[in-house]
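Enquirer: Below: sequence and its predicted model.
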Amino acid sequence: MEERVLHFKRRVLANLTGYGLEGESRLAKHIEKLQAGSYPAQGGKKLYTAEDSRQIREVDAPWPLPKFDRPEVLAFFYSKGGVGKTTICANIGVTLAAAGNRVLLIDTDPQASLSLLFDVDVDQEIYTLGDAVEAVIHDKPADFRKGLIRPIKDLQLDLLPADNRLVWTDMLMVQAQYREKLVEQVFICNQALLEEYDFVLIDTPPSVNSLSFSAVAASNRIISVVQLSKMAIKASGNLFKLARELKKGTGRVVPITFIPNMLHGGKPHTRSTLDIIRASIDSESSSKVGITATVIPEYVGLARPKGHEDGQKTLLEAEPLSLTTQKFIELSREIETLAMLDRGDENHG
């Protein structure tokens, strides 16, 4: 497997740190002061890494790096497949990490789509969240550090992969007591490890089962991706039902944030789609439900098939200066803001 790296040009660094094109001259002063960046071995313009983003955002940047005493856990959940949930989870994870955050991705889908996107050989023996859950059920150590993979060099992004054995994990959980708290128990067992991260992103299977319910119960917020499809929008009913069951079982109201995906501003039915989503939100006024200001546009680059000549890459790796990549940078800023709001709610809750 070829080693993946993520080095980017100054314009991308400017976008990630909030300077933008108009602030590149100010950014240049910080680059010089911090001695950020390095020249590639074969020559050419200076390139930068996530560590440069982190240093600049910690010193002085239009978009400062948030400080968390514990990770923000986000469960990417929707009960319909094919809406782009896994792709968006991966792109947000990489973008957050490139902007200087420490990110852990957890794949809980037996199809292992997130793991495959990062070139994990799921046919090899790997340690998954399912192994950790089974360990907790049988009162054994549940250390998933040994299962972590760092798929992109120079990026503080780790992945706990998945494989098809998670189907059996879900069946085992059905028979367990307090199954909605099992993932939370795994996190407690791995608290010291989790404190090394700013964000934990959980990609759940496209169905309501014991594992996805437990993952949502262990999260600070549900991230739900919706597309321009009646079936996809109707599936939000299952999401709201899950949230109500979670409140009934644990007493917690987990905030829900919708990310509209594959929408095109030039299409007249885009506005009606957003109106339908907002109407669904209004009907759930008792819950903390919202929709991102950033809408992911309809773009073929988000659906790279297996065997593509560039491989399965996130947009920041493949097309760092595209408009859709910029949308993910804007979306990552919204995610950071939501994380800070969640901290405020916890402090005043």
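Expert: Noted; the coordinates are in hand.
Enquirer: use CA for all of it now, contacts and neighbours both
Expert: Noted.
Enquirer: what's the longest helix in this protein?
Expert: What stands out as the longest helix in the chain, according to DSSP state H, is helix 323-348.
Enquirer: what helices or strands is that one leaning on?
Expert: helix 10-17, helix 85-98, helix 315-318 (3 or more Cα pairs under 8 Å, 6 or more residues apart in numbering; DSSP states H and E).
Enquirer: The first one - contacts with which helices or strands?
Expert: Translated: helix 10-17. Looks like helix 10-17 contacts helix 24-34, helix 50-59, helix 323-348 (3+ Cα pairs under 8 Å, 6+ apart).
Enquirer: To residue 269, which of these lies closest?
Expert: Between residue 269 and the helices and strands packed on helix 10-17, the shortest separation by Cα to Cα is 20.3 Å, and it involves helix 323-348.
Enquirer: Included below, for side-by-side comparison, is a second structure:
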Amino acid sequence: MHTATEYARLGAPGSLADTDTPIAREAAAALMAVGRSRIPMPKPDAPRVMVVANQKGGVGKTTTAVNLAAALAVSGLRVLVIDLDPQGNASTALGIDHHAEIPSIYDVMIEEAPMGTVVQKVEGFETLWCVPATIDLAGSEIELVSLVAREARLRNAIEAHVKAEPYPYDYVLIDCPPSLGLLTVNALVGGDEVLIPIQCEYYALEGLSQLLKNIDLVRAHLNQDLAVSTILLTMYDARTRLAAQVAEEVRKYFGDTVLKTTVPRSVRISEAPSYGQTVMTYDPASSGALSYLEAAREIAERGAGSARRGIEEQA
């Protein structure tokens, strides 16, 4: 916990530094959050297409995708979120309507509609957009089986929309379903980097080996440029020894691929989607918002090239 004096050194007005009380700390934290969000993050030379994947449910995958996207956007970067989960949770968190009749990623992948026809602007952000997912996507795994180039449907759509000149986005974040089916394979084929959220609990690494095997298979046969660039520790509870042990093990195994920033357990992060918001707008001074802001800054500062070490170096 920072003191008010420490917050003041980070840019809070001097009057808050004089009173080290809970109210002063909260006020200083809010000012720090606003100040940090206004510091520009470096723009990549080309769009970074990042796949947020982990087939284990409940690890903060969708939460990470939407909050990192919002954190990048509030810093002035142009961000597109592609919701590839039939549950549409990313669309919900961004306040995007996604009932069955809404044009969605299903139309792009199955009907080959141009991605530009389904992109929606996210309210409250100048530089954040979303491709929503509807319940129609639930049957797409079966429909994709018989289609030509079934693993590359998303990649073709992304290349036509995102990677065309001039580049319309700095970042594209693809939120995957909690499975290793054709939707996730499409995301891995269409992306350049993989971001894996790992929950700081006992079963954190369970099933991760299968995800890494699938990534290796996709790299070998369908997308040789794919790399696991980022691992983010989520739901970190500093009060427990278990969380520290899991974090230590993950850092020991994956090295510099793991971000220095960890995302704590936060009621504010959990509450935000029920209001159709990310935590960045719901409570920008909360520990969750500050953590995602710092994680986004780490990702932006690392850059695509320098972030490709991690797992590949350990192979």
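Expert: Looks like it arrived, so ask away. Not measured: the values here are computed from a predicted model.
Enquirer: now the strands for structure 1?
Expert: 4-5, 72-76, 103-107, 152-153, 157-160, 199-203, 221-226, 256-260, 289-291 (DSSP state E).
Enquirer: Could you tell me where the third one falls in structure 2?
Expert: The counterpart of strand 103-107 of structure 1 in structure 2, counting by TM-score structural alignment, spans residues 79-83.
Enquirer: Against structure 1, what's the mean shift for the matching stretch, could you check?
Expert: Superposed on structure 1, stretch 79-83 of structure 2 shows a mean distance to its aligned partners of 0.6 Å (mean Cα distance after the TM-score superposition for structure 1).
Enquirer: Give me the aligned partner of residue 289 of structure 2 over in structure 1.
Expert: Checking TM-score structural alignment: residue 289 of structure 2 goes with residue 325.
Enquirer: Can you tell me how far its match is from residue 251 of structure 1?
Expert: 38 Å (Cα to Cα, to the nearest Å).
Enquirer: out of those two, which sits in the busier spot?
Expert: Set residue 325 of structure 1 next to residue 251 and count neighbours by other Cα atoms under 10 Å: residue 325 wins out with 25 against 10.
Enquirer: Surely that one touches residue 316?
Expert: Yes - the pair formed by residue 325 of structure 1 and residue 316 meets the contact definition of Cα atoms under 8 Å, at 6.1 Å.
Enquirer: contacting residues around whatever residue of structure 1 lines up with residue 139 of structure 2?
Expert: By TM-score structural alignment, residue 139 of structure 2 lines up with residue 168 in structure 1. With contact set as Cα atoms under 8 Å, 6 or more residues apart in numbering, residue 168 of structure 1 has no partners.
Enquirer: How much space separates residue 168 of structure 1 from residue 72 of structure 1?
Expert: 28 Å.
Enquirer: repeat for residue 252 of structure 1
Expert: Counting by Cα to Cα, the gap from residue 252 of structure 1 to residue 72 of structure 1 is 16 Å.
Enquirer: now swap in residue 186 of structure 1 and tell me
Expert: In this view, residue 186 of structure 1 and residue 72 of structure 1 are 16 Å apart by Cα to Cα.
Enquirer: repeat for residue 191 of structure 1
Expert: For residue 191 of structure 1 relative to residue 72 of structure 1 (Cα to Cα), the value is 13 Å.
Enquirer: Kindly report the same for residue 329 of structure 1.
Expert: 18 Å.
Enquirer: wouldn't residue 287 of structure 2 be in contact with residue 266 here?
Expert: Yes - Residue 287 of structure 2 is within contact range of residue 266, at 7.3 Å (criterion: Cα under 8 Å).
Enquirer: hmm, back to that, just want to know which of residue 252 and residue 72 of structure 1 has more residues nearby.
Expert: Taking other Cα under 10 Å, residue 252 of structure 1 and residue 72 do not tie; residue 72 has more neighbours (24 against 14).
Enquirer: Now check structure 2 for the residue matching the more buried one.
Expert: Using TM-score structural alignment, residue 72 of structure 1 pairs with residue 48 in structure 2.
Enquirer: For residue 267 of structure 2, which residues are in contact?
Expert: With Cα under 8 Å, 6+ apart, residue 267 of structure 2 has no contacts at all.
Enquirer: and the gap between it and residue 115 of structure 2?
Expert: Counting by Cα to Cα, the separation of residue 267 of structure 2 from residue 115 of structure 2 is 35 Å.
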